[in-house]
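Engineer: I need the structure of the sequence given here:
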Amino acid sequence: MKLAGKVALVTGAQQGIGAAIARALAGEGADVALTWLDDRAGAEAVAAAIKSTGRRAHLLKADVAKLPEIEAMVAETVKVLGAPDILVNNAGVYPRVPLLEMRESDWDHVLDINLKAGCFATIAMAKALIAAKKKGGAVVNLSSSAIRGAVRGVHYSASKGGVVSMTRALALELAPYGIRVNAIAPGLTDTAQPRYGNTDAELVEMARSTIPLGGKLLTPDQIARTAVYLASDESSATTGQVLHVNGGSYMP
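Structural biologist: Now for the predicted structure:
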């Protein structure tokens, strides 16, 4: 068990990549707090899967666009499971909006959830770890292949590019406390989540053709295994890095 005795907090864990990461962390021995916002049934199913492995799971309803709810979710995790050794900033949105139709509210909504929330969740997690006098810790942020630019997604691309820079800065700030901070930039992933809005089948097929490694979309479990690596001591010398998990669709 790579994560035996660890406590993890995963945001946006009701479905898709977040759900897969929560299950994978529990499969390696971690107790998991998982947040949800609009799909309680999905979150309960993930929690049930975690409990079936003998690990503890705690559900937290949280709107991570709101700082008080971020602070409350970390505080409740500490109260119920203990200070989180692992934080996965997965919660994200991608409402596709053409550039010339974008409103300030569209921009703020995406940046608040995809970027700002991860920063303040990390701050709250770090404070909790330090207060509990725990040694070390790992933060895993979710970026995206859209850091290279995405049509109808200027706000999304900006937020995920920001995650990369934020990850590096947080890694420098938290290194003195032994807390590592890394990111995953997934390529196009096959999830039930309407992550890509109205992306049509033709565009998905075109995306497949750009993936040298099998020509297949990624699965949430493939992303989850990468998250386990970054959360575990196997990556103890790794911080401030971005792992591009995309089947070779691009090579930075």
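
Engineer: alpha carbons only for contacts and neighbour counts from here, please
Structural biologist: OK.

Engineer: just the strands in the stretch 51-200 of the chain please.
Structural biologist: 57-61, 86-89, 137-142, 179-186 (DSSP state E, counting those that start in this stretch).

Engineer: The longest one: what's the following helix or strand?
Structural biologist: In this case it means strand 179-186. helix 201-208 (DSSP states H and E).

Engineer: ok, then the element right after that following helix?
Structural biologist: Helix 201-208 is succeeded, C-terminally, by helix 220-231 (DSSP H and E).

Engineer: Compare the strands of the stretch 51-200 of the chain and report which one is nearest to A207.
Structural biologist: strand 179-186 (13.3 Å; CA to CA).

Engineer: just checking, what packs against the closest one?
Structural biologist: Here strand 179-186 touches strand 137-142, helix 154-174, helix 220-231, strand 242-245, going by 3 or more CA pairs under 8 Å, 6 or more residues apart in numbering; DSSP states H and E.

Engineer: list the buried ones in the second one?
Structural biologist: Going back to what we said before, that points to helix 154-174. Buried residues in helix 154-174, counted by 16 or more other CA atoms under 10 Å: 154-164, 166-168, 170-171, 174.

Engineer: hang on, the earlier thing: indicate which one of the helices and strands packed on strand 179-186 is closest to D31.
Structural biologist: helix 220-231 (13.0 Å).

Engineer: Packing partners of that closest one?
Structural biologist: Against helix 220-231 (3+ CA pairs under 8 Å, 6+ apart) you get helix 16-27, strand 137-142, strand 179-186.

Engineer: from those, which stretch is densest packed?
Structural biologist: strand 137-142 (a mean of 28; mean count of other CA atoms under 10 Å).

Engineer: and the angle from that strand to strand 179-186?
Structural biologist: 20 degrees (axes from the mean of the first three to the mean of the last three CA atoms, to 10 degrees).

Engineer: Can you tell me what sits against strand 137-142?
Structural biologist: The contact list for strand 137-142 (CA atoms under 8 Å, 6 or more residues apart in numbering) reads 84-90, 118, 122, 129, 160, 163, 167, 178-186, 227, 230-232.

Engineer: Would you do the same for the sequence below? I want to compare the two.
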Amino acid sequence: MTFAERLIAYEDSLNDTDDAIADYLRQHRGELERLSIQKLAAALYTVPNTLVRFAKKLHYTGFAELKVALRAEYDAPAGRVEVPINIQKTLEMLDEGQMAAVARRLKRVRRVYFYGIGNTNPFCETMAHYLKCTGKTAESFDYRHDMYYSADHAEPGDLVFVISVSGETDQLIKAVQMAKARGAYCVSLTSLCRNTLAQMADCRLYCYTQKMEIEGYEVSDRVPVMLVLRKLAEQYWALFDPPIGPPVK
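Structural biologist: Reported below is the predicted structural model:
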């Protein structure tokens, strides 16, 4: 993942000091190579250990690796994103602890509603099927009004799982607002960007994909979406005794 992508993926672990460090590094990335960690710390009115902790929060081995990575990004030409890169980056950003926590919550809640529109709705149907085979009450919705009805009748103890590549689909935003107003817990799965649905969610999952159109047709790579969902389903199945499905690796 790039520096900017890591800032989004791990933003929940960052504090105000970390945000200030990130802003400074973005503004001075072309100068980092000649600056020592001591000089950077002085420029930021902090200490070197704070910079090291910041780097580790972003899952670098240390500040030295962060500097090298930022320099490489600064020098690298922009290129077309290919499907294998989408898969690789999605796997890199998956937080196993977070995935396990979501799987446990899926098992614990009373009902799960999967919300998606258009090309993401088949993923909702698949996930509802994955949960139903364990006896869990899980639903997806082909029609917008059915989705709104479920949201308006959600209760504490229900979970809404919303899937949207952009994270800005108006109908999904409305449904999540309705469900959260009723006390439902919300998990979002979106592409790695700051977006409305992710900000509304109680728990944010990300995949790496970018919007792509050909002759007006939306043809974004959705393999990363299914990758995250399948791994989540396998985490969920592993919670049963005996475990259901293939072993989690």
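
Engineer: List the TM-score for the superposed pair.
Structural biologist: The TM-score (TM-score structural alignment, normalised by the length of the second structure) is 0.35; 128 aligned residues with a CA RMSD of 5.1 Å.

Engineer: With distance to D31 of the first structure added, can I get the strands of the stretch 51-200 of the first structure in CSV?
Structural biologist: Rendered in CSV, the data for the strands of the stretch 51-200 of the first structure read as follows (distance: least, CA to CA, whole Å):
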stretch, distance to D31 of the first structure
strand 57-61, 6
strand 86-89, 10
strand 137-142, 14
strand 179-186, 19
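
Engineer: The longest helix seen in the second structure packs against which elements?
Structural biologist: For the second structure, the longest helix by residue count, based on DSSP state H, is helix 223-237. The helices and strands touching helix 223-237 of the second structure, judged by 3+ CA pairs under 8 Å, 6+ apart, are helix 83-93, helix 96-108, helix 121-132, strand 203-207.

Engineer: Next, the angle helix 223-237 makes with the last one.
Structural biologist: For strand 203-207 of the second structure and helix 223-237, the angle between their directions (the same axes, to 10 degrees) works out to 130 degrees.

Engineer: again with the first one
Structural biologist: For helix 83-93 of the second structure against helix 223-237, the angle between stretch directions is 40 degrees (the same axes, to 10 degrees).

Engineer: repeat for the third one
Structural biologist: For the pair helix 121-132 of the second structure and helix 223-237, the angle between their directions (the same axes, to 10 degrees) equals 10 degrees.

Engineer: Need the residues that contact helix 121-132 of the second structure.
Structural biologist: The contact list for helix 121-132 of the second structure (CA under 8 Å, 6+ apart) reads 112-116, 137-142, 163, 226, 229, 233.

Engineer: helix or strand right after it?
Structural biologist: Downstream of helix 121-132 of the second structure, the first helix or strand assigned by DSSP H and E is strand 137-140.

Engineer: show me where the second structure has helices.
Structural biologist: Under DSSP H, the second structure gives helices at 3-9, 16-27, 37-43, 48-57, 63-75, 83-93, 96-108, 121-132, 144-152, 170-181, 196-200, 223-237.

Engineer: Adding distance to I214 of the second structure, write those helices out as CSV.
Structural biologist: What follows is those, written out as CSV (distance: least, CA to CA, whole Å):
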stretch, distance to I214 of the second structure
helix 3-9, 25
helix 16-27, 33
helix 37-43, 45
helix 48-57, 38
helix 63-75, 28
helix 83-93, 16
helix 96-108, 33
helix 121-132, 21
helix 144-152, 26
helix 170-181, 23
helix 196-200, 26
helix 223-237, 18
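
Engineer: Quick one: the ones you listed as JSON lines, columns for mean neighbour count too.
Structural biologist: Formatted as JSON lines, these follow (neighbours: other CA atoms under 10 Å):
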{"stretch": "helix 3-9", "mean neighbour count": "17"}
{"stretch": "helix 16-27", "mean neighbour count": "14"}
{"stretch": "helix 37-43", "mean neighbour count": "15"}
{"stretch": "helix 48-57", "mean neighbour count": "18"}
{"stretch": "helix 63-75", "mean neighbour count": "16"}
{"stretch": "helix 83-93", "mean neighbour count": "16"}
{"stretch": "helix 96-108", "mean neighbour count": "16"}
{"stretch": "helix 121-132", "mean neighbour count": "19"}
{"stretch": "helix 144-152", "mean neighbour count": "17"}
{"stretch": "helix 170-181", "mean neighbour count": "19"}
{"stretch": "helix 196-200", "mean neighbour count": "19"}
{"stretch": "helix 223-237", "mean neighbour count": "20"}
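
Engineer: wait, which of those helices is closest to L159 of the second structure?
Structural biologist: Closest to L159 of the second structure of the helices of the second structure, according to CA to CA: helix 96-108, at 7.5 Å.

Engineer: what is the orientation angle of that closest one with helix 223-237?
Structural biologist: For helix 96-108 of the second structure and helix 223-237, the angle between their directions (the same axes, to 10 degrees) works out to 60 degrees.

Engineer: counting contacts, what elements does helix 96-108 of the second structure pack onto?
Structural biologist: Identification of packing neighbours for helix 96-108 of the second structure by 3+ CA pairs under 8 Å, 6+ apart yields helix 223-237.

Engineer: rerun that using 10 Å as the cut-off
Structural biologist: strand 158-163, strand 203-207, helix 223-237 (3 or more CA pairs under 10 Å, 6 or more residues apart in numbering; DSSP states H and E).

Engineer: Nearest approach to T50 of the second structure belongs to which of these?
Structural biologist: Closest of those to T50 of the second structure is strand 203-207, at 26.0 Å (criterion: CA to CA).

Engineer: now for the closest one, which elements pack on it?
Structural biologist: Using 3+ CA pairs under 10 Å, 6+ apart, strand 203-207 of the second structure sits against helix 3-9, helix 83-93, helix 96-108, strand 158-163, strand 185-191, helix 196-200, helix 223-237.

Engineer: Go again with 8 Å.
Structural biologist: helix 83-93, strand 185-191, helix 223-237.

Engineer: Now do the same contact list for the residue nearest to A103 of the second structure when sequence neighbours are not counted.
Structural biologist: If the residues on either side of it in the chain are set aside, A103 of the second structure comes closest to Y236, at 4.6 Å by CA to CA, 6 or more residues apart in numbering. Y236 of the second structure is in contact with 100, 103-104, 106-107, counting by CA under 8 Å, 6+ apart.
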